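**Q** heads up, no residue letters with this:
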């Protein structure tokens, strides 16, 4: 007997269209009202009857369907079954399924669902529509997944191809993925790093302090925003190599804004930092010696002065000028001079104290400076350091081509304290003290003292610096000229020397003896010459027809300008731009001292300007040399005999012999001789007897403004007439 549970009965009652429950023999044991009605009976009429007996006239395939349902785990269908009441021809559909005991147990009953054909069709259509919908959704999902897979593959290709390193973490800061560049920089493969804390894979330090740097991923997770890496960060790879890096960490969020992890992007800037460091080093250091340069040193002085105004202190400044260096440079060449500067810079650096901060700088040329910090009030450390530098530099010998060169170090020592308004005043004081040490004989230390008379004199000379610069800027230099008298009466036209005057603020004239020494001391002479040369050329260019009446107009070029490569280039460019006629009227006077001390530069410059048609005079001849061998290398047009010999000509036999000798030397080298400081007739007559070519002095003319050309020409004409009257007809 089939036992029917309450659950099974409830399931039958809930079926759309109703259902029957048959035993394995095909006898109906239960029927719902709907199922019985569709079969044309009441439920009580069906129970106990065989289903085949009810449907025997129209459904011969029922037995086979029941057998199939009982034997399989699937469903058997019988689609065309007429209603049993004969009231119409509406078709029925039976669906048969076995009821089994357990998942793989034997069949204990048959469940039959009774539906009209329309209901079955409707259900079929519903199921079909659901199937189509499912298929469409599956196809959509497949396409989306394909697109996502394609995008993911493309993203991976891009991330694997870019030059930046990319690394991702989860919300716990553990590595989830990294591209090949990240693998290369960290030294970890993706498989090795996956799941590890970032700090273990991404080991970063501060480049200068070597202290750990804050983890950018943890900062990003904590703040929920993009976070950049601290400056000067280095990445230590797994194999110990270091890379300078820059990076940023950005949060990974979904569409709802939930944080899922962090993407870290970083790149190698090791080479950029190296180049930037090299550029910074070059900008702040001297390329020849490796010491800091003047700009960097002055910035450090300014910083220390500011600190002293707030807190006080006892720093010291040493200003060092090498003695006799120019002799080495001129005698052995610039390459040897550069080698000497490098060696002396190292020597000075070795003398610096180790117990206190000290900074060496090359100020320019053969000048150095040292800043010693945290000394005692008496500056004992600075004094000992300066004395040691003098001893070491003074004892050094440079050997080149069989010659031994000796140099020294003149040092000015100045306390760095609140008295100095700025670094310029401090440097000027140190320079003045250094100059005083050089004037005392060199290779010694001269401390600064406010009451020192010689230093006060230097400070007074330094005041001219501002006045000279202001005169150049405001056009307060004035050109004068002193006529030069031909001695033998055969030189027509005006011969004159250009002289410089400064116009003071009150309108008075300042003679060059007041400001030129200061200009030479503070290296302003080239600036003055850069003003004078264009002014003279401009004046000559404005003379037009009167230019034929001018035979010679000479101007002085300082020794500093001669040694200044920039000035020499400036002068040559200016002269090349002038006309040949104008250049033929110009003569440049170079002192003998400058020519002897700078033989290479002097010879090259003289040859260059004479090639352009400009004449050259050797000024103050006899004042700077004891031998004339250097004249073999210098092709000059005039020798101007130094005035000390001319003044003593009548009273000192040695001066007379010297002047005769100089005139003979001029003739021997094909030059013409000019005597300066001729102030009386007897001296003029004696010089003329010696065969002098030109005479210059107050006896013939006093300096007048160059603009007053008419008076100069008239004066030259009167002088020639007087000379003809004295000498008589030819």
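**A** Perfect, I can see it now. Not measured: the values here are computed from a predicted model.
**Q** can we go C-alpha only for contacts and neighbour counts from here?
**A** Fine.
**Q** tell me how far the ends of stretch 620-629 are from each other?
**A** Start-to-end span of stretch 620-629 (C-alpha to C-alpha, to the nearest Å) is 17 Å.
**Q** need the contact list for the residue lying closest to residue 516 once chain neighbours are set aside.
**A** Counting by C-alpha to C-alpha, 6 or more residues apart in numbering, residue 516 lies nearest to residue 525, which is 7.5 Å off, once chain neighbours are set aside. By C-alpha atoms under 8 Å, 6 or more residues apart in numbering, the contact list for residue 525 reads 516, 519, 558, 560-561.
**Q** secondary structure class for residue 717?
**A** Following DSSP: H, G, I helix; E, B strand; the rest coil, we place residue 717 in the helix state.
**Q** about what we covered before: which among the contacts of residue 525 gets closest to residue 637?
**A** The closest of those to residue 637 turns out to be residue 558 (C-alpha to C-alpha; 17.9 Å).
**Q** And the closest one, how close does it get to residue 627?
**A** 22 Å.
**Q** alright, now check it against this:
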């Protein structure tokens, strides 16, 4: 629309417009002192951008600095300063120098045009105006400025890219001199800014690197000269940096025409040291993973998402009998077909389940792998899906192993848990199960069964004298003989030690069990030859019959054990059936135990004393303490009954203490009557095994004022030989404290002579079994004589036990044994009777 002159009465102003894209329009500045010209020009360009105007020359520069116009329509004939001067001012100012100056003039001669171009004008608009021409020229200049800005922006972006690209960019002309370098800071090779400009390759790069780059560029330029076409090339380089580190470089070069229109090369150097290190580490990791997969004992097979094999480790190749190169790409079922054990039903491979259900899957039990050559191998496995970084399933892996040995070991362990390790016979656990089964069958069939307990006679003697190795061989031989004696439906088991049990699941009568028991005794008693030595081992058998003797498994076993006890009591090497009398005997043993405990707890243990007489002088210095126990009726219980029980239950320790207490009491009583009495006390191996035995012995003597020299401790050869070295150490300590040591029942042992000279023993006691046969056995005489001579040579005291006749006294005196103990002189007597006896002897034999 037209703008009235009144609207331009201001010296300057601005009208804002936007382009048709809605963006901020270009700035156009109109400078003319003629308001009509301003109005006309405004009408022409008002829709091309933001239009500003001024009629004063003095405002032009400040207004232009503020607006930064793209186009300035400038009248040459301006008061104060003409257009040429204003144009020069605008072009010399950094903020306005890029504006396009279009002169408005009515003078169109060549001199004015040349002068205008000299000061920086871009175009002319002659007066009077051609509106279309003015508009077109403004549009051209605006378009040029827009393109110029885009070019500048592109150049800035390119410069930023080149500056920040993780590489070193250079351009080398046909003479291989650098015309462009992106490294403005000298970060890459330590070359200062501008140092690459015009420099040859060898002047700016390290020698090792320069040689490789120069060769690359020369080859590329030579190829361009030969083929007359651009080419490119790339190589990997390594060099030693100035800091001593080894750097890896990737060099890429492409031909480009240089300023002389000759072929040059644009070179990009990329530092791939970190990438090379990462690739090396990845390679090492892959190699390590390969080594691990190749080294583990399990088979590993990997597949893609379709279940086709992509990898097999060597163990998998061996198990499946497939080479990996043959298996690659094959479906998992072809290489790893699975069957169920026994039924041979085809099973789905866990790989398929893992891929479909996207979870870890274990193989079914009793699975067989069918190898390439048709072998069946029992295996266990698990399969899992393989996921990529985004969690997508890209395949699956299955890990499996041969469980043949594991299953065999499980079977073996089950067997070991139910069988004796030495003889491989069923043990107590398996026997108990078979007894229960046999009893159920007997109930159903209204039949009978028998259980035998077989125990070897005196096996401990053989084991101790010949060693456990020989003992084990004998037990194996006995096991073989028993297995051969009984039919296959019988169960022959070893319960431990030298005890065997035989279950006869079906018997027609007790007579059948009796015959088989005798056959077992005969078989075991036959001579056993071990390593050239003959052994004769007898056995005793106890028999219990179901349902006659017991109705439960526990009672059946217990009654068989009581029958065994009877067989041993009756002389061994025989069999015995369960009976009420044996049950009564066991009950009596239990009552004996109760009586013993009560006697110890209530201080009712009796101690009798038997004198040891020095025959030539009839002097009595020592008596042997012998423990006695009475039942509820006051009758004495045989020591053989309660001593063994006391040792088995550990009561022997308390019983021995009670005997020692009584002995100390009698020593003090005798001392009060003028008798220097010594007491010999039998000591069990159980007592010696107490860690504080010596200390408690010394404390007890000290508490009752008894000198340890008055106490003589008697041990047997059997006790001594169980652990001779430790016993020697203990006996040494006992003697150091003043106690005397006697070796009881000497001559009945079998290896003590080898140790006797080294043992701290004061007295040898000749066993009564030799003394009783002096008149009838030349062998007993020889043994007794040898013992006496041995004792004398070792300067030990000698005592003969069990002396009952004058003839025995005479023989022993003739051999050189002067001290004797036995019924010939006195039976064991109570403590009160002993003191009376000593007093009587003192009165009748005042010289003693």
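**A** Looks like it arrived, so ask away. In this text the structure is predicted, and so the values were computed from the model without any measurement.
**Q** What value does the TM-score take for this pair?
**A** Superposed pair, TM-score by TM-score structural alignment, normalised by the length of the first structure: 0.57. Supporting alignment: 562 aligned residues with a C-alpha RMSD of 6.1 Å.
**Q** sorry, back to before: mind checking which of residue 558 and residue 627 of the first structure has more residues around it?
**A** Between residue 558 of the first structure and residue 627, residue 558 has the larger neighbour count (other C-alpha atoms under 10 Å), namely 19 against 8.
**Q** That one touches residue 528, doesn't it?
**A** No. Counting by C-alpha atoms under 8 Å, residue 558 of the first structure does not reach residue 528; the two are 9.2 Å apart.
**Q** Tell me which residues are up against the helix or strand that contains residue 714 of the second structure.
**A** Taking DSSP states H and E as the criterion, the element that holds residue 714 of the second structure is strand 711-716. Strand 711-716 of the second structure is touched from outside by 678-684, 739-746, with contacts defined as C-alpha under 8 Å, 6+ apart.
**Q** how about 10 Å then?
**A** With C-alpha atoms under 10 Å, 6 or more residues apart in numbering as the test, strand 711-716 of the second structure has contacts from 622-624, 660, 663-664, 667, 677-685, 688, 697, 701, 731, 734-735, 738-746, 748-749, 761-765.
**Q** Mind checking which of those residues land in helices?
**A** Among the contacts of strand 711-716 of the second structure, the members falling in helices (DSSP state H) are 660, 663-664, 667, 685, 688, 697, 701, 731, 734-735.
**Q** Of those, which is the most crowded?
**A** With neighbours taken as other C-alpha under 10 Å, the top of these is residue 663, carrying 28 neighbours.
**Q** Tell me how many other residues crowd the residue nearest to it when sequence neighbours are not counted.
**A** Closest residue to residue 663 of the second structure apart from its sequence neighbours, by C-alpha to C-alpha, 6+ apart: residue 679 at 6.5 Å. When neighbours are defined as other C-alpha under 10 Å, residue 679 of the second structure has 24 of them.
**Q** isn't residue 679 of the second structure right next to residue 611, touching?
**A** Yes. Using C-alpha atoms under 10 Å, residue 679 of the second structure makes contact with residue 611 at a distance of 9.2 Å.
**Q** what about the aligned partner of residue 612 of the first structure in the second structure, how many neighbours?
**A** Residue 612 of the first structure maps onto residue 760 of the second structure when the alignment is built from TM-score structural alignment. Neighbour count for residue 760 of the second structure, taken as other C-alpha under 10 Å: 20.
**Q** Also the one 3 residues further on?
**A** Around residue 763 of the second structure sit 21 other residues, with neighbours defined as other C-alpha under 10 Å.
**Q** Let me see the contact set for residue 475 of the second structure.
**A** The contact partners of residue 475 of the second structure, by C-alpha under 10 Å, 6+ apart, come to 422-423, 456, 459, 481, 494, 497-500, 524.
**Q** Check residue 480 of the second structure too.
**A** Per C-alpha under 10 Å, 6+ apart, neighbours of residue 480 of the second structure: 423, 425, 474, 492, 523-524.
**Q** Looking at those residues, which are in strands?
**A** Among the contacts of residue 480 of the second structure, the members found in strands (DSSP state E) are residue 492.
**Q** of all the ones in helices among the contacts of strand 711-716 of the second structure, which two lie farthest apart?
**A** Farthest apart among those by C-alpha to C-alpha are 667 and 685. That separation is 24.6 Å.
**Q** Check the first structure and tell me which residue is nearest its centre.
**A** residue 279 (4.9 Å; C-alpha atoms, centre = their mean).
**Q** The helix with the most length in the first structure - contacts with which helices or strands?
**A** Secondary structure assigned by DSSP H gives helix 117-161 as the longest helix of the first structure. Secondary-structure packing of helix 117-161 of the first structure (3 or more C-alpha pairs under 10 Å, 6 or more residues apart in numbering; DSSP states H and E): strand 75-82, strand 91-100, strand 107-116, strand 165-170, strand 175-178, helix 180-186.
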